[in-house]
Every structure is written in C-alpha cells, then in structure tokens.
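**Student:** Kindly return the folded structure for what I paste below:
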Amino acid sequence: MSKRIDGAMRAARIAHALKCPVCGNPVQVEESGRLLCPENHSFDFAKQGYVNVLTRPAAGHYNKELFEARRRIMLDSGLYAPFHKAASDLIREVPFLASGTGIIADIGCGEGTHLHKILEELDDPHVAGAGLDIAKEGVQLAARDFPDAVWLVGDLAQSPFVDGSIHTILNILSPSNYEEFARMLAPGGRLIKAVPGAGYLRELREALYTDERRTYSNEGTVELFDRHFRRTETVPLRYSVLLRRAQLEDLVRMTPLSWSPDPEAVSRFLDCESAEITVELDLLIGEPRD
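**Tutor:** Reported below is the predicted structural model:
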C-alpha cells in the first residue's frame, strides 16, 4: 500500500473530526486519497502521506535543515524524553480516553517527533494522533517517517478540526490561538502547553549573547494563557542532558536562538567535545473558561 493511501486511511479514522478549511463543511476521505467537502473543495494526500489544507501560501524561517537537526537530536539524545513521559501521563488522565477513542492534536507539530514519541509512550489503540503545522518541510518529514498519526499542513487560524472534536491539544514551544483551542476542545478535554522556563537551553543562550537575550522570562506567555484558559495544573520539568559535539551542532541548527548571533560565538560554543544542556519547561494544563 502506498503512503498516500495509508495516510488517507488513517485520516478516515478521524474523519468526523475534520472539516473543510475553506467553507467549514464536513469532509469525507475518499479511497483515492483526498479530502472532499460538499462544496467540492478537495485536498489531495501527498505521496509522503500527509495532506495540505492551506488556503494560502506560507513562508517562514523553519526549513528542512532545521527540522532534520531537531529530529536527530530528539531521537539520538533523549533531550525531551522526560517531557514525553510527563505529557503522556497527563493525557492518560483525560476522562474521555477511559471510555472511547480520543484524539490528540499537536498544534505546531514541526517534524512530528514530539507527537510520535508521546503516542509511542501511550501505546494505546484507542488514541489517534493528528499533527498540524504551517511548515510543509516539517510535515513532510513527519509523514515520511512516522506512520502513526494524521499529518496536515495547515494554518491554526483556519483549523481543519471540527468544534468540540479534540480531547487533548498539545502546544509545544509554539504560538497559540486560544479561541481556536477553545473551539476545538471536546467537553472535558484539556490543553497542554509547554513553555520554556528561565533556564531553558541556558548554556546556549549565555554562550551566544551578551545582551538581554542572555535571559528569558515566560511571564508574558503564562499571563496570556491564564487570560484565555483556566489553568488547572502546572507541571515544572527541570533536568540536564549531556550532548556530544555532533548533537551540540544540531542543537544550534534547530533553535531560533542561533539565527542572529555572532558566528564567532557559535564557534566558541561548539569548541568542545560535549556539554551539559539544561532543559527547563513549564507544562501549563488548562481548560476553556466558561
């Protein structure tokens, strides 16, 4: 079976949760490998197994090199393994999953490794995963390598998910659209938003910058979350991981922190065989306000 048809079959499992991003009508998943709505808006699955539901061109800093570096470091170093475990434990607490199939949507999924590892950790046939990102290069990698979820290139502002259809939203170090999140969540569902703490990648930040970018505060991000969602829990994660030289190079490639520093500062940071890197994340757990 081709990846294109396999991707369409996975999407058919959650077809009830998908809508046309153009007109908002329900869609059906055709065996030939496309989404089709009653107004004849259609979206073909690509050969890698993902479907592009963007209604306008999109561009950004995130390219294939960045996504490949992120993929390597997550799979090879375990940099985010404690986060994947913590997120999986939180998802298991969602009541709906105890009695039926639940849908986890990773909004801003990038190249898909976070969702893949969380689904792997859950190991639950009653859970279906869907990853959405506006960057086609990332979603292509996700669909190519992780045939365990539905992968969509799309815009969160014109989300392809039906009202009240998603049981857990993951929003991992990515921008948010809280109105859309509230619309998408099923009754009893929850949003899990991972935001960097003050110590996140501290060693890299301090090595690359001498100005205010050496420090970071998530206060504004947390305030915005609390303004739109009722926070039910905060799970702090604090740990460090030893990275080898090649992994440090991937760390530099994968993070926006390295987009504008002095090249000499990057060279000095990489002039070592290994380094301990701090991961500090706050997992904000919330539900829509009434």
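
**Student:** C-alpha from now on. contacts and neighbour counts both.
**Tutor:** Will do.

**Student:** what comes up buried for the helix or strand containing H114?
**Tutor:** Taking DSSP states H and E as the criterion, H114 maps to helix 113-122. Of the residues in helix 113-122, those buried by neighbour count under the rule 16 or more other CA atoms under 10 Å are 113-119, 121-122.

**Student:** Then stretch 84-93?
**Tutor:** Result for stretch 84-93 [16+ other CA under 10 Å]: buried residues 84, 86-88, 90-91.

**Student:** One more: stretch 220-233?
**Tutor:** In stretch 220-233, counting by 16+ other CA under 10 Å, buried: 225, 228-231.

**Student:** Looking at the residues you listed, which one is closest to A8?
**Tutor:** F229 (33.3 Å; CA to CA).

**Student:** Is it correct that the closest one is in contact with V222?
**Tutor:** No - using CA atoms under 8 Å, F229 makes no contact with V222, being 10.2 Å away.

**Student:** Roughly how far does E137 sit from L185?
**Tutor:** 27 Å (CA to CA, to the nearest Å).

**Student:** And these two? Which one has more around it.
**Tutor:** L185 (24 against 19; other CA atoms under 10 Å).

**Student:** OK, contacts around that one?
**Tutor:** By CA atoms under 8 Å, 6 or more residues apart in numbering, the contact set of L185 is 163-169, 191.

**Student:** Would you mind listing the residues in contact with the residue lying closest to L119 once chain neighbours are set aside?
**Tutor:** Residue nearest to L119 in three dimensions, not counting chain neighbours: G129, with 7.2 Å by CA to CA, 6 or more residues apart in numbering. Contact analysis of G129 by CA under 8 Å, 6+ apart lists 103-106, 115, 119, 148-150.

**Student:** Surely G129 is in a strand?
**Tutor:** Yes - in this structure, G129 lies within a strand as judged by DSSP: H, G, I helix; E, B strand; the rest coil.

**Student:** how about the nearest residue to G189, chain neighbours excluded?
**Tutor:** Closest residue to G189 apart from its sequence neighbours, by CA to CA, 6+ apart: H167 at 4.4 Å.

**Student:** Just the buried residues of stretch 220-233: which are in helices?
**Tutor:** Using DSSP state H, the subset of the buried residues of stretch 220-233 located in helices is 225, 228.

**Student:** Another for comparison:
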Amino acid sequence: MSFIDLLAHHSGVLRCPLCLGPMRTVESRSIVCGSRHCFDISKLGYVNLLNRSMQSKYDKRLFDSRRRMAVSGFFEPLNQALVEGIRGRHSPGQPLTILDAGCGEGSLLSGIRMKLEQDLCHPPLAVGIDLSKEGISLAAAEYKGAMWFVADIANCPFASRQFHFVLNVLSPANYTEFQRIAAAGGTVLKVIPGSEYLMELRDLLYKGSARKTYSNDHTLAQFQKYFERTEVKRVRYRVSLNPSLLDSLVDMTPLSWGVTEQQRQKALQLCGTAITVDFMVLLGQSL
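**Tutor:** All right, here's what the predicted structure looks like:
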C-alpha cells in the first residue's frame, strides 16, 4: 500500500503539531487540520511535520552506513528479539500498530514489519518518525509499506492512545509522550547499549579515559519509573567484519564523533577481529 493510501486509511492517528487538532489528507498533495495548518506530502512519500527548523547530528553519511550494516545482517539478532517481544505481548487476531520513534533510515522498522506480516491476517500499521530529514528521505525512498514523518519525539504528531507498540532504539526518548500515544496496555520497547557494546572499538578510541566504559543504570531506572511490567532482555553476540563493513560501523556510531583521523585509522585495524555487540531491550507496559 502506498503512503497516500496509508494516509487515507489511517489519517485518524495524526494530530496537528501546531494546534493539536485532527488532520486529513487533501487531494493526495498535503495534510491539513481544521485550523488550516497545512503540510505538504513529499514526492518520495513522507511529510515534514516539524513546526520549526531543528538540527540533527545524524547526516546522510551516517544513515547510509547504518543501512549497509543492516543489509549485512549486523542487527539481525536484535531485530529478532524485538519481533519476539512484540509477538509475546500481542493478542493474535487483533490489529497491530507500531511506531518507531527515532527510526533513522527505516531499515529496522521495515524488517520488523515484514517479519510480523507473516503472523497476521492484516498487515500491521508501521509508522516511523525522526528528527532528521535525511534519514526519513532514505526511509521513504526505500520502504513503501510504512508511513514516514519528519517529527520531534518531544511533540509527537499523533492523537493519544494510537500505538500498540512504541519502539525507541538507540535514540533519545520522551517517556511522557510515549505514555500518551501508546494504547492502554500497550508496550514501549527501548533498546540501549549494554556494558560491552562495541567494547573493542571503545577500547581503541578511548583507552585511559572515562568513555572507555559505559553504564546504562540511570536509563534503566528512568524507564522503570514510567512503565509497568518491565522486562529486561539482553541481546549479546559477536561478529567479524570485512574492511568495508568495519568502515561503515565506524561511520555509523556516535562513538567516533570527535575522534582524530589517526584514531579512526587505528580503529579500522580491527578488521577480522570479533566485535562484541551488546544490547539491552527494555519492555514496559503503558498505564
């Protein structure tokens, strides 16, 4: 189903980011609210719903690198864990709506949607938002089975209680908004780095500094304050990367932000070394 068709069928999930009123599509060219706030539909198949210009550190090079890593299967164990988490909390035969808050270039949400389609009589509604126009442009150009929006998670452009599942993967969170847009009894799945995440790369880049180690204790404690029936699942595995993929890994991770070219070249010497991938998947029920 095209983006326009999805909008026509599911326009009720949206609310205007300016006046918070409901929105509708207009002649397949834009969406508009009752106060006449109008947002154009891109030819690629997404809508920019930001009410002001906002900067993001994430650029096209980073998203291109992340997609190459996704296509290589680098994230597959994590994707499978998220699918299993959704299956475990979804009632068979019931509708399924998923929001990926901080979706980047869309590969994770698209992969999850396709896996879940195998279980359902009707395809799930998959919606991705990100602050980066570059990321959403890539998502919309490549993945046509979902709705994509440039939007701010601190002002989610959705009516309340719309999503059975809210994903937030390696991205900033806004738990107040997640509580508002999650359906009653819905689930928020947040992915954070584990203590051993990319520890070989971290050791090379930050040996002798405080950034060599990582703790997610504060993030876990905050999550547990907002959501009930909290579960924590660890996804840990090791992969060896060829030079091209190792280069993409360095490009995609914020760990490399601010490093010197000498440090970067040193990191690329990890080719053939098993890299530790360590995630914590937090699952919590909305009130």
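
**Student:** what's the TM-score here?
**Tutor:** With the length set by TM-score structural alignment, normalised by the length of structure 2, the two chains reach a TM-score of 0.94; 283 aligned residues with a CA RMSD of 1.5 Å.

**Student:** about what we covered before: and of the buried residues of stretch 220-233 of structure 1, the nearest to D262 of structure 1?
**Tutor:** Among these, F225 lies closest to D262 of structure 1 (CA to CA), at 33.4 Å.

**Student:** That closest one corresponds to which position in structure 2?
**Tutor:** For F225 of structure 1, the aligned residue in structure 2 is F223 (criterion: TM-score structural alignment).

**Student:** any idea how far the residue most central in space within structure 1 is from A142 of structure 1?
**Tutor:** The residue lying closest to the centre of structure 1 (CA atoms, centre = their mean) is C109, at 2.6 Å. Look at C109 of structure 1 and A142 of structure 1: by CA to CA, they are 9 Å apart.

**Student:** Next, whichever residue in structure 2 pairs up with Q28 of structure 1: secondary structure please.
**Tutor:** By TM-score structural alignment, Q28 of structure 1 lines up with R24 in structure 2. Three-state call for R24 of structure 2 (three-state DSSP): strand.

**Student:** was I right about R24 of structure 2 contacting S11?
**Tutor:** Yes - applying CA under 8 Å, one finds R24 of structure 2 in contact with S11, separated by 5.7 Å.

**Student:** Now do the strands in the stretch 101-250 of structure 1.
**Tutor:** Shown for the stretch 101-250 of structure 1, the strands assigned by DSSP state E, counting those that start in this stretch span residues 102-107, 127-133, 150-153, 166-172, 185-196, 229-244.

**Student:** picking that back up, residue contacts, the residue nearest to the centre of structure 1?
**Tutor:** Neighbours of C109 of structure 1 in contact, by CA under 8 Å, 6+ apart: 115, 131-133, 138-139, 172.

**Student:** Counterpart of it over in structure 2?
**Tutor:** So, by TM-score structural alignment, C109 of structure 1 is matched to C103.

**Student:** Distance check, A173 of structure 2 against L167 of structure 2.
**Tutor:** Distance of A173 of structure 2 to L167 of structure 2, computed by CA to CA: 10 Å.

**Student:** Neighbour count: the two, which is higher?
**Tutor:** Between A173 of structure 2 and L167, counted using other CA under 10 Å, L167 has the larger neighbour count: 26 against 18.

**Student:** quick revisit: for P57 of structure 1, state which of the contacts of C109 of structure 1 is nearest.
**Tutor:** Among those, D133 lies closest to P57 of structure 1 (CA to CA), at 13.0 Å.

**Student:** now the angle between strand 229-244 and the longest helix anywhere in structure 1, please.
**Tutor:** As assigned by DSSP H, the longest helix anywhere in structure 1 is helix 64-77. If you take axes from the mean of the first three to the mean of the last three CA atoms, to 10 degrees, helix 64-77 of structure 1 sits at 80 degrees to strand 229-244.

**Student:** list the buried ones in helix 64-77 of structure 1?
**Tutor:** 64, 66-74.

**Student:** Ok, stretch 206-220 of structure 1 next?
**Tutor:** 207-209, 214.

**Student:** Next: stretch 139-152 of structure 1.
**Tutor:** For stretch 139-152 of structure 1, by 16+ other CA under 10 Å, it's 139-143, 146-152.

**Student:** can you tell me which residue in structure 1 aligns to G272 of structure 2?
**Tutor:** Per TM-score structural alignment, G272 of structure 2 is aligned with S274.

**Student:** For the closest residue to that match other than its chain neighbours, give me its contacts.
**Tutor:** Leaving out its chain neighbours, the residue that sits closest to S274 of structure 1 by CA to CA, 6+ apart is R244, at 4.3 Å. Residues in contact with R244 of structure 1 (CA under 8 Å, 6+ apart) are 273-275.

**Student:** With G197 of structure 1 instead?
**Tutor:** G197 of structure 1 is in contact with 216-218, 280-282, counting by CA under 8 Å, 6+ apart.

**Student:** Where is the longest helix in structure 2?
**Tutor:** Structure 2, longest helix under DSSP H: helix 76-89.

**Student:** What lies in contact with that one?
**Tutor:** So helix 76-89 of structure 2 is in contact with 70, 108, 111-112, 115-116, 165, 187, 189, 235, 237, 279, 281, 283, going by CA under 8 Å, 6+ apart.

**Student:** what about M1 of structure 2, how many neighbours?
**Tutor:** Neighbour count of M1 of structure 2, defined by other CA under 10 Å: 10.

**Student:** before we move on, back to that, show me how far the longest helix of structure 1 is from its chain's centre.
**Tutor:** Its chain's C-alpha centre and that of helix 64-77 of structure 1 lie 14 Å apart, by CA atoms, centre = their mean, to the nearest Å.

**Student:** Check which helices and strands it sits against.
**Tutor:** helix 113-122, helix 136-145, helix 245-254 (3 or more CA pairs under 8 Å, 6 or more residues apart in numbering; DSSP states H and E).

**Student:** Out of those helices, which is closest to R4 of structure 1?
**Tutor:** helix 136-145 (9.5 Å).

**Student:** mean shift between the closest one and structure 2?
**Tutor:** Per the superposition on structure 2, helix 136-145 of structure 1 and its aligned residues are separated by 0.3 Å on average (mean CA distance after the TM-score superposition for structure 1).

**Student:** which residues are contacting that helix?
**Tutor:** 3, 7, 48-50, 52, 62-64, 67-68, 109-113, 131-133, 149-153.
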